[in-house]
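sequence first, then the predicted structure:
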Amino acid sequence: MRKICLLTLILFLFKHSLFSEELKIFGQDFFSNVNLTSPETVRFIPEKYFLGPGDQIEISVWGVVEIRQQLEIDREGNILIPRLGKIHLSGKTLIEARKYLQDLFNRTYRNVKLELTLTRARLINVFVMGEVKKPGTYTITPFSTIMEVLGMAGGITEKGSMRKISIIRRDGTKQEVDLYPVFFGSGLPEIVFYPEDTVYVPLGSKFVSIKGAVRRPAIYEIVAPVTIKQLIDFAGGFLSDADTKRIAVIRNDTSGKKLIDIFPQIEKDALEKFVLEDGDEVEISFISKDIVDCIFVEGTVRNPGKYQWKQNLFVSDIISETDFLPDTLVELAEIIREKETGNREIIQFSLIDAVKKIKDIKLEPRDRIVIRSKERPLKKVTISGEIKFPGEYVIYPGETLSSLISRAGGFTPQAYLPGVIFTRVSVKQREKQELEKFIMEKQTVLEKEAGRTESEEEKALIEKSKTLLQQLAQAPVTGRVIVHLEPWEKFKGSESDILLEHGDSIHIPSKPTVVSVVGEVNHPANVLFKNGADVNYYINKAGSFTKNADTKNIFIVKIDGTASTDLKKIDPGDVIVVGFLAKDRPGKILKDILQMLYYVKMIIE
């Protein structure tokens, strides 16, 4: 239990750095859900299918004679029928073979009818190479689909191209395949596979992404110049609550990332003319569902809160001298204004001049009037992520988390409430003290062991432990506080609806797509979440246990920061921790050192 508590504390302090939610690559979901049929399963067989060695056929004859016979075409391409002898069928289509056999039977029998069917197609081997998860040789039928072949190989990797797949024949000829028309409903390409064909998936070269208020947010591969309009079409078009007045493009630049604003309603054909570049990120905002026609008053004033906005509304219409508190700073206040471009403008003004109408300020919808204190600075918090109006907010005494979220416009549709990250400065300070205490205790133990031991192996281990403790001392702490936003309709007034403090930070993530596996596994990894999969599924994906794994010490660090030993309940964003078992080492203290080495190693890696 002590091991779990220690590692949980350390992972809790650093867990936020494990997750940076990313969009999925368009088309990846198909291969995670594809259902493969046996290569010997007979489905639709085209009439123009060419028969060859290994095909199994059924001949049915009726009339003056009745025959029903199943035959396999031999290596020479022949079948053997009593009274007719050897008959060569290889290279003929089903239609040609049916007519040929009908003519042969008509020479021997009168008034007979014949039917020919393919009961099992011959099997061939093809090679699947490049950016697939399980490259190798696979047994298929000549009319297997390209999706089935790629599915057998585990699908395309995140780095692979879905638009420049090559089918290379033995004679060197190629057939190029683009999967996007398949995903968009245009049907499967017509492909007939031949023995020893190579299916090659190259690296994808150019990608752009789109997120927000579109029907299919994702990362898309581009093989030719693509405009914003074409990318929006790829993504299924706008949602009904998309804010189309402004579209943001984030582009990589030599000096870093830069923001490009597009205003379709102002710039004619802007979406059709703007050509995207490799790595561009397009963001489509949602129309706010919050009250639009309102004014916010915050800070050191008698009645902070929301006020109705109307035409020709001024500061003096909602604030008077009777609203001032003894410590209200009347000489300077601020209005934070949201522009149509999405940017914010800060207007500083004299509060007393505005109230006395000496120099009043005309207000616009959603203006935030921030009034400061003479004696103490304003208390501020930050809210970010999947929230309608992220940013820094001034809080008033007694304000709760639910109130802040409401003022920030509420959540976007992409918000993943179980993963909320709430950090607090005072908690961070306490965590830092606890970590410092832990490091000092272990340093004392190491010094005593260094004076006791004469073993070179133990001395080397102690020196390594000292180095790792120094690295741990330099690692940051977060001050995370566990809060549960679900169910949101019951959150207001609940235990998690805590009072806010100056410096609090709230981040609302989008839904993660991975489960992390760390500790004593052969290949610690972030594994794509699979609904219903248990802990063994993820551990196997991470290469299974190492020889030092403590298989009785496995637990889950949930995305909300809590620890659980329920190994059947795995959610997106969870971390599966496999403990370390110190075997065959003399002395309890040395075992503790080994255990500490393991914990520290997990963090610094």
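That came through fine. Residues are numbered from 1 along each chain as shown.

from here on, contacts and neighbour counts on C-alpha atoms
Fine.

count of neighbours near G256?
Neighbour count of G256, defined by other CA atoms under 10 Å: 7.

for it, give its distance to I250.
Computed as CA to CA, to the nearest Å, the G256 to I250 distance reads 10 Å.

same deal with F50?
53 Å.

kindly report the same for N540.
38 Å.

can you give me the buried ones in stretch 39-46?
For stretch 39-46, the neighbour count (16 or more other CA atoms under 10 Å) marks P39 as buried.

how about the strands of the stretch 51-200 of the chain, start to end?
Counting by DSSP state E, counting those that start in this stretch, the stretch 51-200 of the chain has these strands, from start to end: 56-63, 67-72, 78-81, 85-88, 112-120, 124-130, 136-140, 165-168, 174-177, 198-201.

packing partners for the second one?
Translated: strand 67-72. strand 56-63, strand 78-81 (3 or more CA pairs under 8 Å, 6 or more residues apart in numbering; DSSP states H and E).

swap the cut-off to 10 Å and go again
Secondary-structure packing of strand 67-72 (3 or more CA pairs under 10 Å, 6 or more residues apart in numbering; DSSP states H and E): strand 56-63, strand 78-81, strand 112-120.

show me the contact partners of that strand.
52-62, 78-81, 114-122 (CA atoms under 10 Å, 6 or more residues apart in numbering).

again with the first one
With CA under 10 Å, 6+ apart as the contact definition, strand 56-63 has outside contacts at 51, 66-74, 79, 81, 94, 98, 101-102, 105, 109-122.

are any of those residues buried, and which?
51, 71-74, 79, 94, 98, 101-102, 105, 113-114, 116-122.

which strand or helix spans E331?
For E331, the element it lies in under DSSP states H and E is strand 328-338.

what comes up buried for that strand?
328-330, 332-338.

tabulate those residues (a markdown table), appending distance to I295.
Shown next, in a markdown table, are the buried residues of strand 328-338 (distance: CA to CA, whole Å):
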| residue | distance to I295 |
| --- | --- |
| T328 | 19 |
| L329 | 20 |
| V330 | 19 |
| L332 | 19 |
| A333 | 15 |
| E334 | 13 |
| I335 | 10 |
| I336 | 10 |
| R337 | 10 |
| E338 | 12 |
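
and which of those residues is nearest K245?
E338 (13.9 Å; CA to CA).

isn't that closest one right up against E345?
Yes - under the criterion of CA atoms under 10 Å, E338 makes contact with E345 at 6.5 Å.

put this next to the previous one:
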Amino acid sequence: MQTPVITNTPPVQLPAIAPVQAPGQAESEAQKRVTGAEPRAARPLSDAVDRHDFQDFVSQSTGQQLPLYGHNLFAAPSTFAPLQNVPVSQEYLIGPGDELLIRAWGQIDVDYRAVVDRNGAINIPRVGTVQVAGLRYADLTPYVKKEISRNFRNFELIVTLGQLRSVQVFVVGQARQPGSYTVSSLATLVNAIFAVGGPSPHGTMRSIQLKRGSKVVTEFDLYDLLLRGDKSRDAALLPGDVIYFPPVGALAAVSGSVRNPAIYELKGGASVLSLIDYAGGLNTTAQKRRASIERIENRESRMVDQFALDVGGMARTVKDGDLLTVYSISPKFENAVSLRGNVAAPLRYPFRPGMRVLDLIPEKDALVKPDYYLRKNLAARVDAVAQGQLAADVRQLVDTINWDYAVIERQNEQDLSAQLIPFNLGKAVLEGDPSHNLPLKPGDTVTVFSKADVRAPAGRRPVVVSLEGEFNHAGVYQALPGETLRQLVIRAGGLTDKAYVFGAEFMRDSTRQLQEERLKRI
């Protein structure tokens, strides 16, 4: 006995869905929205439409361009048909326009495509008409199998969904792009909100309504989604649904030391605490001793109030048009003195009553920079030294601390001017002279200079001389204060018997550099 075969080849072609153009939208863009061929970029809007007048008001008050919170989420391209290839929910309701793929094997062989007609039914050859509209997708396979079992026995069957129907919805109110749209039957309210570009600057983000007939099916708060990831009030779209964007509610701005300064839409009884929570909380550097609110009183005048961010301050009511400013902590250290410059460890140190320079610089080693030892260590590992480089290396290793001059920088408590208090570093550190071991105050900065920072008198600068050639003890020498070349040569053991004095060369780096500069000018 031959197995009955039920099939339809070629597959049934669905009737084309005519795209419905949104106001100002090209036909090609409307078609892309139906097919999902590629994302639809948001339509460019004028600056006047893109901004709320409260943004300009805040900008004039703070000098900052604060955004409307959440509106940047809709700047990226979006589409109405991103859901065609995702798994269908078991709760999906079958409706007119859905394509069903029916496959069976055993006593019968079925490979059939059927489109639910306007009456909510499909027609299966040798079986008849089967009403499927309103069925859950989870119940579809057992229901169709039951209907076919009236005529056939001993078979297995599975029903899946092919091309899904489209539904027409209407977007009205203060939407960025209101109009009539054709969307996927899998689309939800949130999908549609993103697809139309969200609310306009004059539309609410806190109470977007999905209307079906005369009833409000759900009211969606985008802040629940943005702040907490809560999409529980989302709902599936049905043909004829209306998405209504009411006008924006009360607005308040928060600036300063918060994680997300912006303009926020208030809902219900808003407080300073809830506004700061909207902004992501306080920054690490925010202070709690002082914040301020600028307020519009009775739409007539403006006032400002300062308060601490304690329990009472956080409970303060925030009103429409308020501007909350959270201040950062001062960078000033209340109990520190600083050491900087040619020192081993430029740091801030805790101040102690009676503290003096020697307490900050207790020994000479505190003035030796770490790179001095690094240069010595590296020099010991160098296998070969280029000619003329040795003297330069030695010069770098020579101590360059300016012992004659250091300075304390202090702020005058009366007129807040900066004071420079000089002292002799050598007498303070090396000799312990009380007249130069000056007392310190909180906030002082002690600066130690090198001789390269502040040029010392010629007689006190370190002079390194390289003696090369016919010297009894050729090498690199540090000249003593006031020492002449003749005296230095004698200290080096004098000249050899083969020395030709009239052919001696005397080279000085400063002279060479001067000659090079003059050559560049030619």
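Perfect, I can see it now. These numbers come from a predicted model, not from an experiment.

hang on, the earlier thing: and the buried residues of strand 328-338 of the first structure, which two are furthest apart?
Across the buried residues of strand 328-338 of the first structure, the longest distance by CA to CA is 24.9 Å; it joins T328 and E338.

tell me the helix or strand right after the strand holding E331 of the first structure.
strand 344-349.

where does that following strand end up in the second structure?
On the second structure, no counterpart of strand 344-349 of the first structure exists by TM-score structural alignment.

so where do the strands sit in the stretch 501-605 of the first structure?
Using DSSP E, counting those that start in this stretch, strands in the stretch 501-605 of the first structure cover 505-508, 514-519, 525-528, 549-557, 563-564, 575-580.

possible to save the ones you listed as a markdown table with distance to Y180 of the first structure and mean neighbour count?
Below are these laid out as a markdown table (distance: least, CA to CA, whole Å; neighbours: other CA atoms under 10 Å):
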| stretch | distance to Y180 of the first structure | mean neighbour count |
| --- | --- | --- |
| strand 505-508 | 32 | 21 |
| strand 514-519 | 25 | 23 |
| strand 525-528 | 22 | 18 |
| strand 549-557 | 38 | 18 |
| strand 563-564 | 42 | 18 |
| strand 575-580 | 34 | 24 |
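
wait, which of these is closest to K133 of the first structure?
Judged by CA to CA, the one of the strands of the stretch 501-605 of the first structure that comes nearest to K133 of the first structure is strand 525-528, at 13.0 Å.

identify the residue range in the second structure corresponding to the closest one.
So strand 525-528 of the first structure sits over no part of the second structure, by TM-score structural alignment.

what range does stretch 372-392 of the first structure cover in the second structure?
Using TM-score structural alignment, stretch 372-392 of the first structure pairs with nothing in the second structure.

count of neighbours near R216 of the first structure?
As a burial measure, R216 of the first structure scores 18 neighbours (other CA under 10 Å).

my error: substitute T444 of the first structure in the last question.
Using other CA under 10 Å, the number of residues around T444 of the first structure comes to 11.

check the secondary structure at it for me.
Secondary structure of T444 of the first structure, reduced to three states by DSSP: H, G, I helix; E, B strand; the rest coil: helix.

ok, now how distant is it from V208 of the first structure?
Distance of T444 of the first structure to V208 of the first structure, given as CA to CA: 54 Å.

ditto for F105 of the first structure
63 Å.

same deal with V518 of the first structure?
31 Å.

also I295 of the first structure?
Separation of I295 of the first structure from V208 of the first structure (CA to CA): 38 Å.

just D243 of the first structure next, same as before
Separation of D243 of the first structure from V208 of the first structure (CA to CA): 20 Å.

kindly report the same for L239 of the first structure.
19 Å.

cool, and Q28 of the first structure?
On the measure of CA to CA, Q28 of the first structure and V208 of the first structure end up 15 Å apart.

which one of these two is surrounded by more residues?
Per other CA under 10 Å, whichever of Q28 of the first structure and V208 has more neighbours is V208, with 20 against 14.

hmm, the more buried one is touching A224, no?
No - assessed by CA under 10 Å, V208 of the first structure is found out of contact with A224, at 11.8 Å.

and P189 of the first structure, what's its match in the second structure?
Using TM-score structural alignment, P189 of the first structure pairs with R233 in the second structure.

run through the helices of the second structure in chain order.
27-35, 47-50, 53-62, 137-148, 189-195, 222-228, 272-278, 311-314, 357-360, 370-381, 389-397, 425-429, 485-491, 509-521 (DSSP state H).

burial count for the equivalent of E283 of the first structure over in the second structure?
Using TM-score structural alignment as the criterion, E283 of the first structure maps onto T325 of the second structure. Per other CA under 10 Å, the neighbour tally for T325 of the second structure reads 20.

next one: R170 of the first structure
Other residues close to R170 of the first structure by other CA under 10 Å number 12.

could you find the counterpart of it in the second structure?
Using TM-score structural alignment, R170 of the first structure pairs with G213 in the second structure.

tell me the contacts of that match?
Counting by CA under 10 Å, 6+ apart, G213 of the second structure makes contact with 240-242.

could you pick out the buried ones from those?
Buried among the contacts of G213 of the second structure by 16+ other CA under 10 Å: 241-242.

common neighbours of E338 and E345 of the first structure, please.
D367.

which residue in the first structure aligns with L101 of the second structure?
Counting by TM-score structural alignment, L101 of the second structure corresponds to E58 in the first structure.

out of everything not next to it in sequence, what's closest to that match?
Setting aside the residues directly before and after it, E58 of the first structure is nearest to Q70 in space (CA to CA, 6 or more residues apart in numbering), at 4.4 Å.

roughly how far does that neighbour sit from Y393 of the first structure?
Taking CA to CA as the measure, Q70 of the first structure falls 80 Å from Y393 of the first structure.
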